[in-house]
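Engineer: what would the 3D arrangement of this be:
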Amino acid sequence: MPSKSPTFDDLLAGAKRSAVHLEMRDTYYSNPRFEAWREGHRVDWNDRASWWSPFHENIADAVARGVTVRRARVVSEPVTEYIRWEHNVTHANVTAGEQVRWLPRRNASDLLLPGNDFWVFDDTVVKIHHFSGNGDSIEDEILSDPKLIGLCVSGFERIWERAIPHDQYEIR
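Structural biologist: The predicted structure follows:
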């Protein structure tokens, strides 16, 4: 049965070894930072206070505790405007200690991909994200079914092996 708790912050704070995140959408819900970017505003990476957030702090804390945090993104090419922006702001994730890779969707045709984006913590709990067609977040499920977790971890690892490290991925 799905559960609405604990929160993402709780799950990350409780992680001891690993946290992996798979993203497979080309567009997510809009947010003020994306809208500002669309209007020409760019992040001043030298002004850390302007972009460092509690999320980045939580990632950095987890990494400092020895948790390996990895994010893989499966993207269509040419990329959407949203993915172009996301690639730019991933600098913050990497600075926080996340390892990030990108897999062009055309290179994933022979992989069985999970149906939804997710986080898996320590291979024991999965947080599944459900989105509407336009990318609005609908709900999250937190599940501990070992079979589901195994499928998610296996899918993530196959993607991770094939994906391109962030610093080597060129937006097309």
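Engineer: alpha carbons only for contacts and neighbour counts from here, please
Structural biologist: Will do.
Engineer: where does residue 128 fall, helix, sheet strand or coil?
Structural biologist: With DSSP: H, G, I helix; E, B strand; the rest coil as the basis, residue 128 sits in strand.
Engineer: in space, what's closest to it - neighbours in sequence excluded?
Structural biologist: Spatial nearest neighbour of residue 128, excluding adjacent residues (Cα to Cα, 6 or more residues apart in numbering): residue 118 at 4.4 Å.
Engineer: list the contacts of the one you found.
Structural biologist: With contacts defined as Cα atoms under 8 Å, 6 or more residues apart in numbering, residue 118 is in contact with 21, 22, 23, 126, 127, 128, 129, 152.
Engineer: element containing it, please.
Structural biologist: Under the criterion of DSSP states H and E, residue 118 resides in strand 117-121.
Engineer: to compare against the first, here's the next sequence to fold:
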Amino acid sequence: MGSSKSLSDLFDSFEREAFRLETLDDYSKSGSVEAYEAFLAGEGKPEGYNADWVSEVSGHVSEGKRIYRVHILSRPLTPYLRFELSWGYRTNMLGGEEFFILDTTEQPNPLEGVEDFWLFDDTAVGVLRYDNAGTFLEAEVLPDAQAAEFIAHRDTALDHAQPFTEWWDKYGGK
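Structural biologist: I've put the predicted structure just below:
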């Protein structure tokens, strides 16, 4: 049985850090659909793209909190990943969010089968579920007793990842 808290509650109440693991190659049905279509059409980034998220991140970071994520991916990048990395990550970095890439092109995925999740302050976990088309289905906040498993997943991801900017300079757009 999950917690009575929602993912939104966890975002509102975390005190030190929020970590996200991303495992999918396509989240195109889960938000920023218009921006993704503009990207595919070769248009410019829409005005105000991701502004609410950047503002939220900036507010947390200005309070000394850390928001960071690892994306597990392999090359060549899907069109969606090219969009997410070149528009999304580079925009969100303006608010102080940190990104890391765990590239499985030339190494096995050490977290095969692990679902997307947010981990807050090493105590609270929200698992994110999507369908095969990348449509967000639900977020399930797990009992705090399950946090240790997700701390281990985070640490494994970080151990095998590299900072986004280093990875992007080497592989971006390829």
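Engineer: TM-score them against each other, please.
Structural biologist: Here the TM-score for the pair of chains, by TM-score structural alignment, normalised by the length of the first structure, is 0.87; 166 aligned residues with a Cα RMSD of 2.0 Å.
Engineer: which pair in the contacts of residue 118 of the first structure spans the largest distance?
Structural biologist: 23 and 126 (13.6 Å; Cα to Cα).
Engineer: neighbour count: these two, which is higher?
Structural biologist: Each of residue 23 of the first structure and residue 126 has its neighbours counted (other Cα atoms under 10 Å); residue 126 has more, 27 against 18.
Engineer: tell me if I'm right that that one and residue 116 touch.
Structural biologist: No - counting by Cα atoms under 8 Å, residue 126 of the first structure stays clear of residue 116, with 11.2 Å between them.
Engineer: for the counterpart of residue 39 of the first structure in the second structure, grab the count of nearby residues.
Structural biologist: With TM-score structural alignment as the criterion, residue 39 of the first structure lines up with residue 41 in the second structure. Counted with other Cα under 10 Å, the neighbours of residue 41 of the second structure add up to 9.
Engineer: again with residue 120 of the first structure
Structural biologist: If we define neighbours as other Cα under 10 Å, then residue 120 of the first structure has 26 of them.
Engineer: distance of the residue nearest to it when sequence neighbours are not counted from residue 19 of the first structure?
Structural biologist: Spatial nearest neighbour of residue 120 of the first structure, chain neighbours left out: residue 126 (4.4 Å); criterion: Cα to Cα, 6+ apart. In this view, residue 126 of the first structure and residue 19 of the first structure are 10 Å apart by Cα to Cα, to the nearest Å.
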